[in-house]
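>>> Dropping a prediction and its sequence here:
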Amino acid sequence: MTDTTHIVFLLFPGITQLDFTAPAQALSRMPGAVLAGAAARFDPIATDSGFAILPTHDFASAPQADILCIPGGHGVIEALNDAATIDFIARQAAGAEWVTSVCTGAFLLGHAGLLQGKRATTHWGYTHLLPLVGAEFQPARIVEDGNIVTSGGVTSGLDFALTLIARIQGDAVAQAIQLAIEYDPAPPFPGGHPDRAPEAVTAGLKARVYDAAAARMEAALRS
C-alpha cells in the first residue's frame, strides 16, 4: 500500500450504526488512513439507532478502496436486491487489497460473488445461511481467508479493525490505537455469544428477533 490508505465503507438504509462506526473509529487512527462513506445517493442514511449518517461520496465519486468494508444491519435484505449496490461492491473489491465485512455485511460480499469457496463468519443468528453464498462457516470472531476478512456481530467490528491494522502496520500500531481508545472490555455479563449466554436468554432473543430475521434473509438470498 501507499502512504495513504483509502478505506471505503458501504452505507445503506437500515445499517447497524456500530457495524460502521466502531471499525471506522479505530481505522481512522491508523497512520495514513483516509475514510469515505459511500452510498447510492448523498441523502442522509437512516441507521438502526434512530439517527442518520451523511455519506461523503456517492457510488460514482467514491475513491478506489485499499480497504473495502461492508457493514451489516437489517437493511442488508433490501440492499441484496439493489443492483447498483452489489455492482459497487464487486467493482471496489476488484481493486481493493483488503475486502472486509462486519456482521451480516458478509451476505452482501457473498451476493457479489466474493465468498465462493471462502471461510467466513457473520452474526451468530445467521451463520447457518453462509453456504447460500458459497461460504464455509468458521466459528470464530474474526475469519481471514486470503484478503477477505469477515467478522461476527456488531461489536466484533472493533476487533476486526484492530486485527487488520496489525496486519498492515504491525502489532505496536494496533496496540497503541487500542490503548488510545481505551478498548479494555470488561462486560457486565459473560454472555455476548450463545456459547456463553444463558440458554433461556438465547432462546428468547432468537424467538423475538433472529428466527424471523434469518428467515427473511434466507428468502432474500434465495430469490
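Nice, I can see it.

>>> alpha carbons only for contacts and neighbour counts from here, please
OK.

>>> Which of the helices or strands spans the closest residue to residue 80 other than its chain neighbours?
Spatial nearest neighbour of residue 80, chain neighbours left out: residue 108 (6.2 Å); criterion: C-alpha to C-alpha, 6 or more residues apart in numbering. Element membership for residue 108, per DSSP states H and E: helix 105-111.

>>> Tell me which other helices or strands the very next helix or strand once past that helix touches.
Downstream of helix 105-111, the first helix or strand assigned by DSSP H and E is strand 119-120. In terms of contacts (3 or more C-alpha pairs under 8 Å, 6 or more residues apart in numbering; DSSP states H and E), strand 119-120 is packed against strand 136-137, strand 142-145, strand 148-151.

>>> hold the first one in mind and look at this next one:
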Amino acid sequence: MQVAIVLYPGFTSLDVIGPYEVLGRLPEAEVVFVTEHPGAIVNDLRSLTVDVVAGLDDVPAPDVVLIGGGPGQAEQMSDGPLHEWLRAVDRTSTWTTSVCTGSMILAAAGVLDGRRATSHWGALEHLAGFGVTPSKERVVVDGHYATAAGVSAGIDMALTLAGLISGDHAAQVVQLIIEYAPEPPYDAGSVDSASAEVFEGAMAVLTGRPPADGTA
C-alpha cells in the first residue's frame, strides 16, 4: 500500500507528520513524500526542511493520497500541475485525504465537488465556494474522501483511516505504539471552548494583525 504525502513550501509540519506516524506503521505501508518541485521543502515556521526526492510524475498511482495545510496553501490554489495530479490520482486512489486547509486545495482541484468536508476553523466557511458542504466535525468521511479539521485532527483522521484500511485492532495497536491518549492542560482547542481573549489572540496570529488589546 503506497501512501503519498504531498508537501509544498509553507506546509504545517504536524498536518503531515502526525498522519505519517500513524499510516507509516500499518502493515505493508510504503510512505513517500511527493512535491511538484523536488528538493528541500521548508515548513511554515521555516525551521524544518524535508528533502523530497519524488516528483509528481514519480508517483502516478498511490493507494492513499494525503495533503496537509499551512500558510503555503494559499499558493497552491491555482490550477496547474499539482491540481492535475490530484485529479488524476484521485481516479484510482482508495483514499484521498487532507488535513487542515489541505481540503481547500482538494476543493480547488475539484475533487471534493458535492462532498462533505472539514478544514481548519479559520477556513471552513470557504469550502462552500467550491461546491463543498462544510462540516464542523473533527473528521469527515464521505465516499473515499477523508478530511480532518485543523492540524492535530490529522492524527484522529489517520487513526480512523487506519481502522478502515487494516481493521480496528491494527489501528488500536498503532494508537498504543504512539501513545495517543491526549489530556490537554487547557480547554482552548476549539472555537466553542476558547475564551474570547484566546480567540482574538489566535486570529491575530493567523491574520498577522495586532490583537485588540495590543498583546500577543
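Thanks, I have the structure now. What you see is a predicted model; the values in this text were computed from it and never measured.

>>> TM-score for this pair?
Scored against TM-score structural alignment, normalised by the length of the second structure, the superposed chains reach a TM-score of 0.92; 208 aligned residues with a C-alpha RMSD of 1.4 Å.

>>> coming back round to it: so which of the helices and strands packed on strand 119-120 of the first structure gets nearest residue 19 of the first structure?
Closest approach to residue 19 of the first structure among those is made by strand 148-151 (9.9 Å; C-alpha to C-alpha).

>>> Once aligned, what mean separation remains between whichever helix or strand comes after the closest one and the second structure?
Downstream of strand 148-151 of the first structure, the first helix or strand assigned by DSSP H and E is helix 156-169. By mean C-alpha distance after the TM-score superposition for the first structure, the fitted helix 156-169 of the first structure averages 0.6 Å away from its aligned residues in the second structure.

>>> quick revisit: for whatever residue of the second structure lines up with the residue nearest to residue 80 of the first structure, give me its contacts.
Per TM-score structural alignment, the equivalent position to residue 108 of the first structure in the second structure is residue 105. By C-alpha atoms under 8 Å, 6 or more residues apart in numbering, the contact set of residue 105 of the second structure is 73, 76, 77, 83.

>>> please redo it, this time with the cut-off set to 7 Å
Shown here is residue 105 of the second structure, whose contacts under the criterion C-alpha atoms under 7 Å, 6 or more residues apart in numbering are 73, 76, 77.

>>> Please work out how many residues are found near the aligned residue in the first structure for the last one.
Under the alignment by TM-score structural alignment, residue 77 of the second structure pairs with residue 80 in the first structure. The burial metric for residue 80 of the first structure, expressed as a neighbour count using other C-alpha atoms under 10 Å, is 22.

>>> so how far is residue 138 of the first structure from residue 80 of the first structure?
23 Å (C-alpha to C-alpha, to the nearest Å).

>>> again, but for residue 210 of the first structure
If you go by C-alpha to C-alpha, the gap between residue 210 of the first structure and residue 138 of the first structure works out to 20 Å.

>>> Test my guess that residue 151 of the second structure contacts residue 100.
Yes. Residue 151 of the second structure is within contact range of residue 100, at 5.5 Å (criterion: C-alpha atoms under 7 Å).
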